[in-house]
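Peer 1: Below: sequence and its predicted model.
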Amino acid sequence: MGTIDNTALEKLQYVTELTEHIKVKSSGYDQTTELMRVFPSFVWTVRDFTLELILKGKPITADQYLENALKLKPGHSAEILRHNQVRQGLRDFFAERRCFVFERPASTKNMRRMEELTDKDLDSDFVEAAKQFCSHIFSSAKPKTMRGGLGVTGRMLGSLAETYVEAIRSGQVPCLDSAVESLALIQNGRAVTEALEFYQREMERWVRLPTETQEALSKIHADAEKQAVSIFVSGSFNDQEHKYQLELMRSVQERYEEWCRRNVQESRRVCRGVLSRVFAGLDEGVVGGSYMRPGGHGTYRSHLEKATQLYRAAEGTGLLREEVLTDYLKEKSAVGENILAADRSLTEAQQRMEAEKMKREEAEQQQRLLEDYNRIQEQAIQDQQRSNQENLRQMEAKMEEQRQRAKEELERAVSAKLKVRWRRRWRRRWRRACSLR
């Protein structure tokens, strides 16, 4: 409040003690640079600001006012070291520093009824400063991140807090890298669970067994898998070797294979039910011997073809329709041969023609079955290829995003370091020039 003075700065004394109570890695690094990479931006707001933003007769910005307040004094006396200690800490740990100054919002009289005032009743300079401040916070200020620029959610922050407190309680110095590893175990395991639960819910929501084709089941699986991987990628954290993403893909594949097995089982059950219904009259005629007469083979073939057409026309039988029918027709092939042999109305030549016709139909049925099997196998191969491609695409997108964030984070820290070094070099040259005069 009022100005940035030494008293206000000394209230931030804890900043200078950070290196004593927290570390980023176990060893082999520049502590200040690493802390600068993970620290947020620093925003100092000064209310009821009473000074003019002028330095050495020239107007300055609020940011320049802050930087001037953080200027170090030359010398090595105890008083100067104490003066520089907090300032040096703020300069070392925060790559981005911003300042906003606010004049009094209104007159003393109006301040007594602040809750009743609108923007029109407030000082215009205060309103403008408030707009600039809000714009920076909402649009420019970055949320909390970990090393590598990874964003931290509220739940992740809670886990981090527990990790730090536990380390402090045990008398250890909290290490950010160790905290990240612990957080990754929790967060990535949770991300896998949530992704799998989503996948299962989507499959249960949209799949109606048996599906008419394998392609129909595959499409639902592909959509659910794509969204599940996206949920994992959004919720995962520091999955460097993609261990958890690969675990997710294996688990999704296992669940999909289980859905495929259930689809087959349900299709077989439904097909057998339809089969027993539409072929019931034919079976009764066979058992009753009604086809074992002159002309019986033609009647049998007519009934068989009609029942086969009704069976194929039935809806909801699924992808094993031809397999179940093939098994049934195999069982009835010997029956058909016996009826043909017993039909004395046919000449020997006609019987040979009918027998050849029956073999051709058996071959055609086998071809239909083979085509079904091929379609199912081809779809399984396509599913695996598509799954691998989608997994790789999202994995590469995540890696590129992480690389970009890490690059921006490092550039921010390096830029701040170079700026500090340039200022120090410039001050030394200026002092040297002044001493030569």
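Peer 2: Structure received. Residues are numbered from 1 along each chain as shown.
Peer 1: hey, let's count contacts and neighbours off CA atoms from now on
Peer 2: OK.
Peer 1: ok now stretch 216-231, how far from the chain's centre?
Peer 2: On the basis of CA atoms, centre = their mean, to the nearest Å, stretch 216-231 sits 13 Å off its chain's mean C-alpha point.
Peer 1: Likewise for stretch 254-269?
Peer 2: The answer for stretch 254-269 is 28 Å, by CA atoms, centre = their mean.
Peer 1: Just the buried positions in that stretch, please.
Peer 2: Within stretch 254-269, the residues scored as buried using 16 or more other CA atoms under 10 Å are R255, Y256, W259, C260, N263, V264, Q265, E266, S267, R268, R269.
Peer 1: Against that first model, consider the following:
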Amino acid sequence: MIPKSRDFHIMDHPVCLIENHDDGTIQVNEKALGILSRFSQKVVVVAIVGKYRTGKSYLMNKLAGRKNGFSLGSTVQSMTKGIWMWCVPHPRKPDCTLVLLDTEGLGDVEKGNSQNDSWIFALAVLLSSTLVFNSVGTIDQDAMNQLHYVTELTEKIKVKSSEQQADFEDDSSEFKRFFPSFVWCVRDFNLQLKLNGVNITEDEYLKNALKLKPGMSVAVRNYNLPRECILHYFHSHKCFVFDRPASKQDLQNLDNVQESQLEPAFLEQTNKFCEYIFEKSPVKTLSGGFAMTGRGLGNVAVSYVESIRSGSIPSMENAVIALAKIENSRAVQEALSKYEEMVSQHVGQFPTETHEEFLHLDKEVHEEALKLFMKLSFKDENQDFQFKLLEELAGKKAEYMKINEEASVKKCRALLQKLSADLEKGIKEGKFSVPGGYNMFTREKKALEVDYLRTKGKGVKSLEVLQEFLKEKESVESTILTADKTLAEKEKKLAEQKSQAEAAAREKEILEKANMDLQKNLENEQESYKMHLEMLEKKMSEEKEKMKEENEWLIKEKLKEQEEMLAGGFKKQCQMLEEEIKQLREENRKPTSLMGEILDAVLPGALGKLVKKVFL
């Protein structure tokens, strides 16, 4: 039984992902895209291909943990049109979604357009992390002939974009890096697993069936071609052979047959198949180890189908570029939301006591937002999206700085209103319009100022608001000074000069504080740019390590393939593989120091211009 995930919307039944229409056109189903768009989990994608009426849907229903769902098609008609999708919680990987893709039967005589079979097969390869090929009987030349679609993949799929690749260039040597693992299921198998009288495993049976014949005749080349493609394009070749599950009468009604009526050996092998898929099928990844989500799977499906509909060859690189733009835009928005969420938790505590305190808060949340962006983004060419994030965060910072300042102004004005209540009352009642009133007024004003400055929590605009308040009182102070008969003209002149000097001192203090805040702000921006560079260096280093690991894996795969070719005496293929291995090793031997590489990468772009301006 497959467990329910807490944040998983359970699909009760499959839906069509790729619609195959009678007029020969294909398109992505919007309902299926809507379902995939809700899945932010990583996906393990298992696609099954093969002739119609070979029991493909039964295996997929078993993987889904359900008896019914995908149509089993007990008649001579092919029941599944296009590619149908069923998303279920992964039974072994709680952080993953298992996406099952059931393709329409290949070789359906009712279809007028055989090209659609090739496109359905190519899409199954492009979208899956494990491809299951389902056939009946034995792995013989007839079964291989059913797999002629694999020989057409170089005409249906390109690794590089058209801008990167010359028309004559064959990039199929890179297929194994991108293609799914390969599982061959042989149904109704009635032979003994023996070779030259010795018992062999299912995998050895497949390995022997994929052996190439020496020679260059047309017949030998036709024999070898599908086998070469399987060996050269796919990895982790695995085989399962199944006995006939039930009597012919029960097979025609398999939807309603109880498991107790099925052959025990068939059930045992089905369970082994399911366990292998659950344990070994990898997460669908792009080059460089970027793990796909349901949302990303839907986006690349659209990219591939749009290419096919436009008459061009789907390019994996183009699909990745298109997906990167979508995901990087989303990464920017999620990082900005993270910044807003974290700062908004502090808005209720505004104003901050100092500008430096606000900048410290900004630095903390900026770092968290950037970490999230780095986690979600990939293939950000020229760091365009990272620069966009930097610009947007600068805008958010300015917005919240203004909110912080407005909170300070509001709080300071309210405080002054409270502290000046007696002073305002005295002015209104003429308390200071008496002999000696000026000294009385200045004493009360000074006491008010002292109380104001002693009060904590006024925020970053406390000096400006105080200066504004005192300026408002200058005309009243001047009137009181002029009317005070106890002061001589010389004393009045000195009092006026003293008041002006105090105001000028406050203006100077405000200016010095503003300059200090500006300097702190510039230092904060420099720290932000430095943080962007450091995180970019870390991300590029991690990506480089992933690529090295991927190259090491590919080298091992090509060495295995080379061993097979060498055993068969295929020197030309061995030499080609040797050259591919050599290039991969040279790529992995490149220096791992990245700072120069990073500067070369960022300086031509917008982010680089800022970095250059600040640091170089």
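Peer 2: That came in fine, so what should we check first? No experiment lies behind these values; they were computed from the predicted model shown.
Peer 1: ok so, going back, mind putting the buried residues of stretch 254-269 of structure 1 into CSV with secondary structure and distance to L183 of structure 1?
Peer 2: Shown next, in CSV, are the buried residues of stretch 254-269 of structure 1 (DSSP: H, G, I helix; E, B strand; the rest coil; distance: CA to CA, whole Å):
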residue, secondary structure, distance to L183 of structure 1
R255, helix, 27
Y256, helix, 30
W259, helix, 33
C260, helix, 36
N263, helix, 39
V264, helix, 42
Q265, helix, 42
E266, helix, 43
S267, helix, 45
R268, helix, 47
R269, helix, 48
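Peer 1: Not counting sequence-adjacent ones, nearest residue to the one residue sitting closest to the centre of structure 2?
Peer 2: Most central in structure 2 under CA atoms, centre = their mean is L376, positioned 4.3 Å from the mean C-alpha point. Using CA to CA, 6 or more residues apart in numbering and skipping the chain neighbours, the partner closest in space to L376 of structure 2 is A331 (5.5 Å).
Peer 1: for structure 1, longest helix please?
Peer 2: helix 348-436 (DSSP state H).
Peer 1: quick one: which of the buried residues of stretch 254-269 of structure 1 is nearest to R360 of structure 1?
Peer 2: R268 (25.4 Å; CA to CA).
Peer 1: Contact partners for the aligned partner of the residue nearest to the centre of structure 2 in structure 1?
Peer 2: Aligning on TM-score structural alignment places L376 of structure 2 opposite G235 in structure 1. By CA atoms under 8 Å, 6 or more residues apart in numbering, the contact set of G235 of structure 1 is Q187, N188, A191.
Peer 1: taking these one by one, which sit in helices?
Peer 2: In helices, judged by DSSP H, the following of these are found: Q187, N188, A191.
Peer 1: thinking the first one is in contact with M156, fair?
Peer 2: Yes: in this structure, Q187 of structure 1 sits in contact with M156. The criterion is CA atoms under 8 Å, and the distance is 7.2 Å.
Peer 1: okay, these two: which has more neighbours?
Peer 2: Ranked by neighbour count (other CA atoms under 10 Å), Q187 of structure 1 and M156 place Q187 first, with 22 against 18.
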